[in-house]
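Colleague: Predicted structure and sequence below. I'll ask about it afterward.
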Amino acid sequence: MEKFQVSQKAKLPTRFGNFFIQSFREFKLEKECECPVEHLVVFTDKFCDAPLVRVHSECLTGDVFGSHKCDCGGELALAMEKIAQEQENGKGGMLIYLRQEGRGIGLFNKVNAYALQDKGYDTVEANEALGFKSDNRNYSLVGDIFEYYKIKKIRLLTNNPKKIEAMSKYVEVSRDSIVVPSNCYNEKYLATKKAKLGHLL
């Protein structure tokens, strides 16, 4: 069984700047069924020795609908802005968009977790009440993506020390912080990320 397939390279003009994209189709074996998951990589034409990289897990509610319950949509936009600036400066960068909705529990379960949050649970308590870990994500494909693009060193846009630890298995990592303004709807969410998940906020 193949581990992953890579699409052709295509142009992606955006409001942030002009990029290229490729899709990585990952094959996962679940309950005797091969289930492909398709991820996206957005990248500049050239990279320096240590490009700016954002590993962003899908958040449909934040990324597409602009939900104020999290900081995901704001982080995605800021990451694209920063990578576009790196391109202008001749350094380049990459955004790896992983289809790991709800920290890996999927959209259906994420909405159920949202319902528990409406009753006062924080994000960690809600995931655990549904029988999941606080964070169910897996980053093994990212190592293959770095290898595919021959990237050995990165400046990682993140506040998550666990993500730094995960990426360090594959490349040499230094951190660039990514902080977006909070609001009255996501203050508890951000406080939980800092207190229970160790985020550097």
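Modeller: That came through, no problem. Fair warning: this is a prediction, and the values are worked out from it, not measured in the lab.
Colleague: okay, CA-based contacts and neighbour counts for the rest of this
Modeller: Will do.
Colleague: So for the longest strand along the chain, what gets flagged as buried?
Modeller: What stands out as the longest strand in the chain, according to DSSP state E, is strand 18-30. By 16 or more other Cα atoms under 10 Å, the buried positions in strand 18-30 come out as 19, 21-28.
Colleague: Tell me the secondary structure at the residue positioned nearest the centre of the chain.
Modeller: What sits nearest the mean C-alpha location of the chain, by Cα atoms, centre = their mean, is H56, with 1.4 Å. Secondary structure for H56, judged by DSSP: H, G, I helix; E, B strand; the rest coil, is strand.
Colleague: ok, for it, nearest residue in space, not its chain neighbours?
Modeller: Leaving aside its chain neighbours, H56 sits nearest to Y97 (5.0 Å; criterion: Cα to Cα, 6 or more residues apart in numbering).
Colleague: Check which element follows the strand or helix carrying that neighbour along the chain.
Modeller: Assigning secondary structure by DSSP states H and E places Y97 in strand 93-98. Using DSSP H and E, the helix or strand that directly follows strand 93-98 along the chain is helix 101-104.
Colleague: which stretches of the chain form strands?
Modeller: 4-6, 10-13, 18-30, 33-43, 52-57, 93-98, 153-157, 172-176.
Colleague: Okay, one more to line up with it:
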Amino acid sequence: MITIDISQIATLPTKYGIFKIQAFKEVTKNGEGKEHLAIFTDNLSDEPIVRVHSECLTGDALGSVKCDCGEQLQYALELIAKEGGMIIYHRQEGRNIGLLNKVNAYALQDAGFNTVEANHQLGFKADERTYEVVEFILHHFGIKKLKLLTNNPKKIESLGDIEIIERLPIQITPNPHNEGYLQVKKDQMGHLL
């Protein structure tokens, strides 16, 4: 059981459209914890489109093309602004190894390791993410059924008692910097690309 502090709801006008946002902070024994966001439209249906987007500072904020994260976030924002739904901005940087280790993994990738091998070299699993807070957020909004915008089968399997009525793929055109990365996600992590 996790303890969560919840912010008030605020308006977030963006270049994609106008959203509402609400923050959810995991509370640990020392009072610290990761802060996650629900970014959603006013017209949430009973079976909304939901994107669980894992934080990627390099892709989301810096425009890195080494991965497909930033493009996936932009796609989700555009689609949800148009169709209605929610993005849960899941603050588990680098598949939950943190920014420092993610940059170390990048350095190992520069040396020839793929994304999974780099994580293993650092002593981590290919994917360290957990999804309890995502379930909490969905329950908070009373979402029992959804259309999940993802290519990651682990996200499909991780949402407990939430019924996924449809998986919506995110098709991003590979580039020379992320072709190998995407192939590893498909071949070694089972992503549906």
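Modeller: All right, it came through fine. Since the model is a prediction, treat every value here as computed from it, not as a measurement.
Colleague: picking up where we left off before, in structure 2, point out the residues matching the strand holding Y97 of structure 1.
Modeller: Mapped onto structure 2 using TM-score structural alignment, strand 93-98 of structure 1 spans residues 85-90.
Colleague: Average separation of the matching stretch from the aligned part of structure 1, please.
Modeller: Superposed on structure 1, stretch 85-90 of structure 2 shows a mean distance of 0.3 Å to its aligned residues (mean Cα distance after the TM-score superposition for structure 1).
Colleague: which outside residues touch the helix ranked longest in structure 2?
Modeller: Counting by DSSP state H, the longest helix found in structure 2 is helix 69-83. With contact meaning Cα atoms under 8 Å, 6 or more residues apart in numbering, helix 69-83 of structure 2 is reached by 16-19, 40-41, 49, 51, 53, 56, 59-61, 63-64, 86-87, 149, 170, 172.
Colleague: Buried ones in it, by neighbour count?
Modeller: 69-73, 75-77, 80-81.
Colleague: okay if I get the residues you listed as TSV plus distance to T11 of structure 2?
Modeller: Listed next are these as TSV, based on distance: Cα to Cα, whole Å:
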residue	distance to T11 of structure 2
C69	24
G70	22
E71	23
Q72	22
L73	19
Y75	20
A76	18
L77	15
I80	15
A81	13
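Colleague: Which two among those residues are spaced furthest apart?
Modeller: For those, the farthest-apart pair by Cα to Cα is C69 and A81; their separation is 18.1 Å.
Colleague: burial of D5 of structure 2, as a residue count?
Modeller: Using other Cα atoms under 10 Å, D5 of structure 2 has 11 neighbouring residues.
Colleague: Would you check that it makes contact with K25?
Modeller: Yes - under the criterion of Cα atoms under 8 Å, D5 of structure 2 makes contact with K25 at 5.0 Å.
Colleague: thinking again about what came up before, which among the contacts of helix 69-83 of structure 2 count as buried?
Modeller: If we count by 16+ other Cα under 10 Å, those have these buried: 19, 40-41, 49, 51, 53, 56, 59-60, 64, 86-87, 149, 170.
Colleague: From these, pick the one nearest R129 of structure 2.
Modeller: H53 (11.6 Å).
Colleague: In structure 1, what residue corresponds to that closest one?
Modeller: H53 of structure 2 maps onto H56 in structure 1, by TM-score structural alignment.
Colleague: Run through the residues that contact its match.
Modeller: 76, 95-98.
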